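**Student:** Okay, structure incoming, though there's no sequence with it:
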């Protein structure tokens, strides 16, 4: 059965989250620094009581299974929750679901040994440490078949050599999950393995931290890393050897959906500011709200936002139904492709309506525009998802008559006349 309503009990929790984020967490965005910096004791003293309130509500790390302290919520419930959390950069930390820690926790929960879970997963779940996912490389981007970072067995250890690019949050991470080639002669998707690398391991160097957009150096957190003879024990292999690609897909499938969930919150924020501006600001000829160009912006933005939200919720519903990201990869790809375009368009219209104020650093739109472009790159560029989506649809298409195809009206009319004549002949014969 298809239903567009939320269960009353869960809606009560969402109502609590809505008020809690607005009243207690959003103010933190304006006064606190980086949510991943666990050395900031002032922030920790402010955030810990809030995290306890979330735990008391049974909403801490809601994406994880109950045995790991979560609720095991399906993707639809997570979508509705993240739609609220996406309003604030501190909210995911307060709710124990911040990326990349949430994805790393899922990997450790599914594939980690008991020792790995005790040393790395539990402190991560408790919000005591931060982590990093170190996958992409300067020469290869997000295409794992082009990775060159190697991990070679040496006795009971592994030695990692190579470079990684845009390893987000490395500067604050206590450990990194690294993808490296261990079997170069295997099939492309069976060449790599995953390793846990403690941040203090000798040979691991941050060459520099890149910022997004106009971020200042002190706020840049996307590391260019060098692994120079980085030695880790054999028990720091995460999952089976050669299975890194499959493990990564488990992580990235949910991550792409969660990005979309939180993006909806930012789009809605921009849209609400657009409406506020339209009914507040007047020119010589009247309110902005009374101008056709403004009404066009409002209508198009609402349609774009609602269409994307329905696509995302439907995809979340399909994931819950099939419990298999691969069977829903077409829909996930569609979400990934649409998300940055809709995000950009809604924000650009809101920015334009605010004039010079809109492009200033006194409003959030410039940062949102950069974030929209980030969404076009994060977890694989848009092109990487558009082409497989098209290929899958084309594989499923049935060929038609080669000259004119199934939509050719004269051919259809001939077939229809023959069909009707046959029916008339049958009716006459049986009269």
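**Tutor:** Here it is on my side, so go on. Source: prediction; values computed, not measured.

**Student:** Please count neighbours and contacts with C-alpha atoms only from this point.
**Tutor:** OK.

**Student:** need the helices for the stretch 251-400 of the chain, in chain order.
**Tutor:** Taking DSSP state H, counting those that start in this stretch as the test, the helices found in the stretch 251-400 of the chain are 292-322, 329-353, 355-359, 365-377, 382-396.

**Student:** name the helices or strands packed onto the last one?
**Tutor:** Just to be clear, that refers to helix 382-396. Other helices and strands packing on helix 382-396, by 3 or more Cα pairs under 8 Å, 6 or more residues apart in numbering; DSSP states H and E, are helix 329-353.

**Student:** at 10 Å what do you get?
**Tutor:** If contacts are counted by 3 or more Cα pairs under 10 Å, 6 or more residues apart in numbering; DSSP states H and E, helix 382-396 sits against helix 329-353, helix 365-377.

**Student:** one more structure, for comparison:
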């Protein structure tokens, strides 16, 4: 593949980069000051709406979706470097209407939704008027094996009835969250990959209850959050099922490919920011009469961080290109490779940056502690490391067995 960015990608890289540097990063501290000053942290500080309006007016909106009806219609390889830039700031993805899990839910509706579903949910989601959540993981079973799911989406005449409990439903705490996508068991007798369905559920439907918000290393990630949600005899019209009964796994695979690229590129941006902060600290701070950069092998650590970030970026760009040119089936191993490798890389780079900052790195004075929690959590989100390494090993062993 050619790793050179297209002319259109270069234009957006410059525009998004400038917007982040001039509009978003200078106001991050203001954002968190406003958020933590509010009696209720599950509200959105006004500056988010102000920045979203500016980004939309500048044409920097819905950059993730390859459909010119809703945005610039960028390809996966064109969007990847923009996701990296957004990863430098925790609030940047929402400013550009490119935050998870809304991007994945929008892709599901775009690819599989009915005209009615798109009109009711996709259009306001892409307009930035509402937010959403995705309910798949369950507390009672090992959800790394999605066929373990116990929650049900059973057909009853012209209705579908949902029962079960989900957790780590990211975004459920946002005040603008209006709907969730629920995945549940519909036909236990069908093939294991045709048993489940995905259902669109308005958040205010009777029987839907947010039981609690879950902390990650003591932080609740307000105003988005990760919730445990119960569904008790939730009755919806059969038309709420996306693409029809039994297609949940098919939809999940279509959703997860691009989502893993987005996650990995954002993590690379996060690692870049951590390295930037580490280099600044290493050159500006002195101890024992020397800059920190000249103590304790820190130069080598910085050099290895640069090498690791660059390696990860090229691997993810290659995977994005494969996904774009060959489809999900042509990039199965590569998607698992980057999902297993990039969070570990980012965690190690951020950990090094924290060490250079000393006690300050553990505080909220710098974005490093939150970045470390994010990188660690993503070793579990969208499948734990072990699942992805198992996929890579299976494909690798099969390839060598076929050659024998």
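**Tutor:** Perfect, I can see it now. Keep in mind that what you see is a predicted model, and the values were worked out from it rather than measured.

**Student:** before we move on, back to that, want to throw the helices of the stretch 251-400 of the first structure into TSV with distance to residue 5 of the first structure and mean neighbour count?
**Tutor:** Output for the helices of the stretch 251-400 of the first structure, formatted as TSV (distance: least, Cα to Cα, whole Å; neighbours: other Cα atoms under 10 Å):
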stretch	distance to residue 5 of the first structure	mean neighbour count
helix 292-322	12	17
helix 329-353	21	22
helix 355-359	35	14
helix 365-377	28	20
helix 382-396	30	14
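
**Student:** between the helices and strands packed on helix 382-396 of the first structure, which one is nearest to residue 32 of the first structure?
**Tutor:** Shortest distance between residue 32 of the first structure and those, using Cα to Cα, is found for helix 365-377: 17.2 Å.

**Student:** residue range for the closest one in the second structure?
**Tutor:** On the second structure, the counterpart of helix 365-377 of the first structure by TM-score structural alignment is residues 368-380.

**Student:** How much space separates the residue most central in space within the first structure from residue 97 of the first structure?
**Tutor:** Here the mean C-alpha position of the first structure is nearest to the C-alpha of residue 259 (Cα atoms, centre = their mean), at a distance of 2.6 Å. The gap separating residue 259 of the first structure from residue 97 of the first structure is 12 Å, by Cα to Cα, to the nearest Å.

**Student:** which neighbours do these two share?
**Tutor:** Residues touching both residue 259 of the first structure and residue 97 (Cα atoms under 10 Å, 6 or more residues apart in numbering): residue 82.

**Student:** before we move on, the earlier item: got the helices of the stretch 251-400 of the first structure as a markdown table, with distance to residue 201 of the first structure columns?
**Tutor:** Formatted as a markdown table, the helices of the stretch 251-400 of the first structure follow (distance: least, Cα to Cα, whole Å):
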| stretch | distance to residue 201 of the first structure |
| --- | --- |
| helix 292-322 | 38 |
| helix 329-353 | 35 |
| helix 355-359 | 43 |
| helix 365-377 | 30 |
| helix 382-396 | 34 |
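
**Student:** can you tell which of the ones you listed is closest to residue 426 of the first structure?
**Tutor:** Checking the helices of the stretch 251-400 of the first structure against residue 426 of the first structure by Cα to Cα gives helix 382-396 as the closest, at 36.5 Å.

**Student:** can I get the helices and strands packed on helix 382-396 of the first structure in JSON lines with distance to residue 239 of the first structure?
**Tutor:** Rendered in JSON lines, the data for these read as follows (distance: least, Cα to Cα, whole Å):
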{"stretch": "helix 329-353", "distance to residue 239 of the first structure": "23"}
{"stretch": "helix 365-377", "distance to residue 239 of the first structure": "27"}
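
**Student:** quick one on the thing from earlier: translate the residue nearest to the centre of the first structure into the numbering of the second structure.
**Tutor:** So, by TM-score structural alignment, residue 259 of the first structure is matched to residue 263.

**Student:** Residue 140 of the first structure is in contact with residue 148, isn't it?
**Tutor:** Yes - between residue 140 of the first structure and residue 148 there is a contact at 8.5 Å, judged by Cα atoms under 10 Å.

**Student:** If you count surrounding residues, which of these two has more?
**Tutor:** residue 148 (20 against 14; other Cα atoms under 10 Å).

**Student:** Aligned counterpart of the more buried one in the second structure, please.
**Tutor:** In the second structure, residue 148 of the first structure lands on residue 150 (TM-score structural alignment).

**Student:** Can you tell me how far that match is from residue 186 of the second structure?
**Tutor:** 10 Å.

**Student:** Same check on residue 288 of the second structure?
**Tutor:** In this view, residue 288 of the second structure and residue 186 of the second structure are 66 Å apart by Cα to Cα.
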